[in-house]
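Engineer: The following comprises the amino acid sequence and a computationally predicted model.
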Amino acid sequence: MLLQKIHHAAIICSDYAGSKAFYCDILGLPVLDENYRPERDSWKLDLGLPDGGQIELFSFPDVPKRASRPEACGLRHLAFAVADLDACVCTLTGAEVDVEPIRIDPFTGARFTFFADPDGLPLELYEVLGK
C-alpha cells in the first residue's frame, strides 16, 4: 500500500450556518460542492484547500459533544501549513477568534499556534517558510 496524501478531513458541526461561515468567510476556504441529504437531515459541504485536499463539513441533528480538553484519545487536531503566521493570526483575531500565543517547535524551529472552530475542534497554523 502506498498512501499518497490526505485527501480530506471530515468534520461534524453542531451549527451548520455558523461553521460554514467560519470555514468559508474567516478561513477563506472555497466551496466545491454543497448538498442536503433529506433522508439524514444532514448537510455535506466540500471545501477546497490550495494543495487539492478537502475539508468535508457535515451537519447532523443532535450530535454529541466531542472531548477536546483534556486531550482525548484519537485525532488530536487538524493543522494547516501557512506562509505568514503573523498575518493569519491578525485575520483570526480581527474576526474575534481566540488564538493561543505563538510557540516555537523545539524540533524544527518552526512557529505555530492553535485556535478552535465554533465547536471547539482544535486547529493549528504551522508556518512553513520557503515553500
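Structural biologist: Received the coordinates, thanks.
Engineer: Could you use CA atoms for every contact and neighbour count after this?
Structural biologist: Fine.
Engineer: Residue 120 touches residue 67, doesn't it?
Structural biologist: No: with contact defined as CA atoms under 8 Å, residue 120 does not count as touching residue 67 (9.0 Å).
Engineer: put this beside the first:
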Amino acid sequence: MLKSVHHIAIITSDYTRSKDFYTRILGLEIINEVYRKERDSYKLDLALNGNYIIELFSFPHPPARVSRPEACGLRHLAFAVEDVEQAVESLESQGVKCEPVRIDPITDKKFTFFEDPDGLPLELYEAF
C-alpha cells in the first residue's frame, strides 16, 4: 500500500524569511514556485539531493501552532547528516542556534535540535 513519504507541508508566517532559511541556510533546492492569486498564497516545492521533500506555503495571517512543550501533532522533522558537529558548526556560523549534541541511548547515534524561523523543531541525526 504505502511506498514512501512523498512530502512534508510547512506553512510559514514570513514566506521570504522561511524561503531563505530552507534554501540558503539548509541548502534545499527549489523545484517550483507559484503564486496562487485566489488564495493570496505562495507554494514553494523544495528538494534535498534531488528528492522532493517539502512544500513551503504562505497564507495571510496563519494561526500560531503550539510546539513546545511536547504539543500533540507533528513533533519535529529530522534530517540525516554524516557529521552532526560539522552540521551544527555550519548552522551556527549562519546564526542558527542549535541545542547541545546528545547521544540517542537506544541507537548510540548523535543528534541535536534547532528551529526554523517559525519555531518548528528540526533535528539533525547522524545516520551514517
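Structural biologist: Happy to help now that I have it. These numbers come from a predicted model, not from an experiment.
Engineer: same for the longest helix along structure 1, what does it pack against?
Structural biologist: Secondary structure of structure 1 per DSSP state H: the longest helix is helix 85-94. Applying 3 or more CA pairs under 8 Å, 6 or more residues apart in numbering; DSSP states H and E, we find helix 85-94 of structure 1 packed against strand 122-127.
Engineer: Mean deviation, the strand it packs on versus structure 2?
Structural biologist: With mean CA distance after the TM-score superposition for structure 1, strand 122-127 of structure 1 departs from structure 2 by a mean of 0.4 Å once superposed.
Engineer: At which residues are the helices of structure 2 located?
Structural biologist: Under DSSP H, structure 2 gives helices at 15-20, 84-92.
Engineer: ok, average deviation of the last one from structure 1?
Structural biologist: Its matched residues in structure 1 lie on average 0.8 Å from helix 84-92 of structure 2 after superposition (mean CA distance after the TM-score superposition for structure 1).
Engineer: Could you do the shortest one as well?
Structural biologist: In the superposition against structure 1, helix 15-20 of structure 2 averages 0.3 Å from its aligned positions (mean CA distance after the TM-score superposition for structure 1).
Engineer: quick one, what contacts the closest residue to residue 88 of structure 2 other than its chain neighbours?
Structural biologist: The shortest distance from residue 88 of structure 2 to any non-neighbouring residue, by CA to CA, 6 or more residues apart in numbering, is to residue 98 (6.6 Å). Contacts for residue 98 of structure 2 (CA atoms under 8 Å, 6 or more residues apart in numbering) come out as 88, 91-92, 112-115.
Engineer: Adding neighbour count and distance to residue 70 of structure 2, write those residues out as CSV.
Structural biologist: Formatted as CSV, these follow (neighbours: other CA atoms under 10 Å; distance: CA to CA, whole Å):
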residue, neighbour count, distance to residue 70 of structure 2
88, 22, 23
91, 16, 24
92, 13, 24
112, 21, 16
113, 19, 14
114, 20, 15
115, 16, 14
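Engineer: ok, these vs residue 8 of structure 2, which is closest?
Structural biologist: residue 115 (15.8 Å; CA to CA).
Engineer: Tell me which residue of structure 1 lines up with that closest one.
Structural biologist: Using TM-score structural alignment, the partner of residue 115 of structure 2 in structure 1 is residue 116.
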